[in-house]
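Trainee: I would like the atomic coordinates for the input below:
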Amino acid sequence: MFPTAPTAIIAVFTPENSPLDGALKPILLRGDMDALPMAGSPEEGRTVGTSIQEGCHMPGSAISHSHATTTSDQPSIKDASQLHHGCGHDGHTAMMLITAHWIQENQDKVHRKVVVFFQPAEEARRESDNMSGAEVVIREGLFEAHPDIHAVYGVHGGPGMPVGNFLTGKSAMMAGSGGFTIAIDGTGGHAANPGREQSEPLLAASAIVTCGQTIIARRFEPNNAGVLAFCVVDTLGATAGNVCPGKVEVRGSIRAFNDKDWDYIADELGRISKHIGEAYNCKAEFFPSKGYPVTTNSPHAGEISYNAAATVLKDNKSLNVYTVGYGVGEVPPATGSEDFSYLLLCRPGAFAFLSIGDDFTTMHTPEVKFPAEALKYGGRYFREIVVGPDCTDPLPPPSIQVLPGEPMKS
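Mentor: Now for the predicted structure:
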């Protein structure tokens, strides 16, 4: 169905005994399924194939921790030992299988069309066109094939709390991301011979990194949140200890919770870079590149998400449904980013987090595993979404929607 995302899978459920005329509005449930190019821990424990069978009693399900999916111009990694679900996407896939199996076996309880979307390539953009899996599938006709989808829902596993806690909200859940490159061109030379002939762009880079720290600390609105991270200072091959490089690149990341703040951080960093470059007799050019948009839940879908999680946990007093925000008892939105945000540009919906254990504190590490117990909570959550009320949030305006064939909005 999707020419350049051949591993994307769409399963459509239209219960036979629930006529579409007068039924609840169709929804899409998304589970991403790509792994990371990293070796897993030798103590990984059970494979997700085992967890799937335990969670939904589907004999023969066998997806290992090393399962990976790509879009068509990403290389396949043949050595499975070099792939690991360090972000828990195997668990997301398993929850979708559990949900699909429940829908198939309980059609008398389902009164809407449900599109179950197994998505490849959430983690990385394609080099050829800078698109992620969700954006590729949207541009290749997901919502044209299913224009009646009214709301979208997704869940991501998260560390740091006992299994079964939920986090959701009615506004921004995760930051919009993007990167930058600062190309500094000057004059290098022998380390023993500083002087007027050398402008030493490495010194300019150091000053830019230092001064750039003031953007969030002193120029940013104190009630807003943002991240400016300098991650790489590249001397472009000049590695000898007695060579002052003539060209340097500084690369990093910008994250914010709305486009205005992201643009402000980028504009300030570009301005600082230009003038510091001039002060060091160098030329500094700033190249920003926006990445994933802000992951923003629509208000009523966020309420539906909260109520679904609360129903799942109603008989368990040791677990909670937390909400995202800056108030007392709330959890600030995550500064990570997600390509589920592209689906939320096209339809109202909600993204939630499900805790998968407190024995590790961050994702993208070899220690990450998705326990079978968490799959049961996730499966029940999606079940409540399926049988829950219609989302009354309006469709996003066409001006921000991702449309087939259009260039990526920046």
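
Trainee: When you work out contacts or count neighbours from here on, use the C-alpha atoms and nothing else.
Mentor: Noted.

Trainee: Is it correct that Gly291 is in contact with Ala175?
Mentor: No. Applying CA atoms under 8 Å as the test, Gly291 and Ala175 come out as separate, 10.3 Å apart.

Trainee: the more surrounded of those two?
Mentor: Looking at Gly291 and Ala175 with other CA atoms under 10 Å, you find the greater number of neighbours at Ala175, namely 28 against 23.

Trainee: just checking, the more buried one touches Ala334?
Mentor: Yes. At 6.4 Å, Ala175 and Ala334 qualify as touching, with contact defined as CA under 8 Å.

Trainee: my hunch is that Gly195 is in a helix, does that hold up?
Mentor: No. Secondary structure of Gly195 (DSSP: H, G, I helix; E, B strand; the rest coil): coil, not part of a helix.

Trainee: Can you tell me how far it is from Gly189?
Mentor: When distance is defined by CA to CA, to the nearest Å, Gly195 is 10 Å away from Gly189.

Trainee: Please provide the structure for the following sequence as well, for comparison with the first:
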Amino acid sequence: MRSNEILAAIKAHEGELVAIRRDIHAHPETGFEEVRTSALVARKLRDWGIETHDGIAGTGVIGTLKGRRPGQRAIALRADMDALHIEERTGLPHRSTVPGKMHACGHDGHTTMLLGAARYLAQNPDFGGTVYFIFQPAEEGQGGAAAMVNEGIFERFPVEAIYGMHNQPGQPVGWFGLRSGAMKAGADSWTVTFGGTGGHGGAKPHLATDPTIVQAHFVLAAQNIIGRNVPPLESAVISVGHLAAGAIGSPNIIPTEVVVAGTARTFSPATRSILERRLREVAEGLASIQGCSCRFAYERTTPPLFCAPEQTDIMAAVAVAMVGKEMVNTNIPLTLGGEDFAFMTERRPGSMIMIGNGVKADGSFHNLHTPLYDFNDNILVLGAAYWASLVCRELRFNDKNLPCD
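Mentor: Predicted coordinates:
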């Protein structure tokens, strides 16, 4: 079936998709708490006759659908389900009903688009092989993808390739973007605790070992790591996001402890190791010079997202067939934002595509992770049809080289 026919078939159910998306939006659930959302997903999949496995990594859901044509190949499509700890200020009728939580990244839309594709494919299983619909919890920095991988999803549901999609505010409806190779940065966190004797900062500072001095030098020296240890053609970021020391009511007292914490972003394993090693060396070296102690911790939170060339080419071909070459950017810029879909592409070849979330007539838009953001319901059908077309492209007639159209 051609992409335009798939679009028309899914368009007939647009009202239901909008209702699902807005229902999820109104009831946001943060990482590993997506009980209501995962129950809704599982119920819909079962209603459409799709074999459903829930309770994976706590609240994850996977649907399994076999095509009616012969074929042994299998692929997976992934959507994330969790919301963020943000107070919504859109004022929309379907706004969040949960104080302090909202779908500010569009995961409500991602989930709904994949549900729309699942419904269509269940009703039109004209492909050879198996498709797995992965609904992942806890994408927002809590390792939901890693938890699913660690529970053995690729052993239970073996696939040759895995695909993801994310909305992109600021790009028009009908736009798609992707790139081969590194796409999103690895997002790590680090914490340094400097310890000293403390003392009277006004009367006897010479008798104290002062961790605030170490902290001041460290914050500045950490930036030199990028300029002098990272290869000039590599991209990396070190940022401080937290400082804590002393008591505001006693500014004359040198504290005994200073805590500095931040993030590190990289695109390659080698650069990642450089940042971890040098942050530790700089922190420990400066502390030693000042006679202070140092405790250093580095957490490799999310690996860089690498998009395999073959899967990226497949995703691009499907997008071009749907919207035309002029609406598909196959070399979008690298971004230092993290994406834990990378835990899945570390285990299986895969790629991710961005779908335009729309731009207002005056050129304005609300970005992700902001209180005024809302997923654009006008792309639900397009996103669902894209997923269905991708399955058609990958599994139709048991020939991955035969495009839908």
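
Trainee: Which of Gly195 and Gly189 of structure 1 has more residues huddled nearby?
Mentor: Neighbour tally, Gly195 of structure 1 and Gly189, criterion other CA under 10 Å: the higher count belongs to Gly189, 17 against 9.

Trainee: ok, and the closest non-adjacent residue to the more buried one?
Mentor: When the adjacent residues along the chain are set aside, Gly189 of structure 1 lies closest to Cys244, with 5.2 Å between them (CA to CA, 6 or more residues apart in numbering).

Trainee: I'd like the distance between the one you found and His190 of structure 1.
Mentor: Here Cys244 of structure 1 is placed at a distance of 6 Å from His190 of structure 1 (CA to CA).

Trainee: next one: Glu373 of structure 1
Mentor: Between Glu373 of structure 1 and His190 of structure 1 the distance is 62 Å, computed by CA to CA.

Trainee: Need the residue in structure 2 that's farthest from the chain's center.
Mentor: Relative to the centre of structure 2, and counting by CA atoms, centre = their mean, the farthest-placed residue is Ala203 at 51.5 Å.

Trainee: so what corresponds to that residue in structure 1?
Mentor: By TM-score structural alignment, Ala203 of structure 2 lines up with Asn193 in structure 1.

Trainee: Ala182 of structure 2 too?
Mentor: Counting by TM-score structural alignment, which is the criterion used here, Ala182 of structure 2 corresponds to Ala172 in structure 1.

Trainee: quick one: that match and Thr295 touch, right?
Mentor: Yes. In terms of CA under 8 Å, Ala172 of structure 1 counts as a neighbour of Thr295; the distance is 5.8 Å.

Trainee: Compare neighbour counts for those two and give me the winner.
Mentor: Thr295 (28 against 22).

Trainee: Where do the helices of the stretch 301-410 of structure 1 begin and end?
Mentor: All helices of the stretch 301-410 of structure 1, identified by DSSP state H, counting those that start in this stretch, fall at 340-346, 372-387.

Trainee: Buried residues, the longest one. List them.
Mentor: Of the residues in helix 372-387 of structure 1, those buried by neighbour count under the rule 16 or more other CA atoms under 10 Å are 372, 374-386.

Trainee: Reformat those as CSV; add distance to Val114 of structure 1.
Mentor: Output for the buried residues of helix 372-387 of structure 1, formatted as CSV (distance: CA to CA, whole Å):
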residue, distance to Val114 of structure 1
Ala372, 24
Ala374, 22
Leu375, 19
Lys376, 19
Tyr377, 19
Gly378, 17
Gly379, 14
Arg380, 15
Tyr381, 15
Phe382, 11
Arg383, 11
Glu384, 13
Ile385, 10
Val386, 7
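
Trainee: For structure 1, give the helix that spans the most residues.
Mentor: For structure 1, the longest helix by residue count, based on DSSP state H, is helix 259-279.
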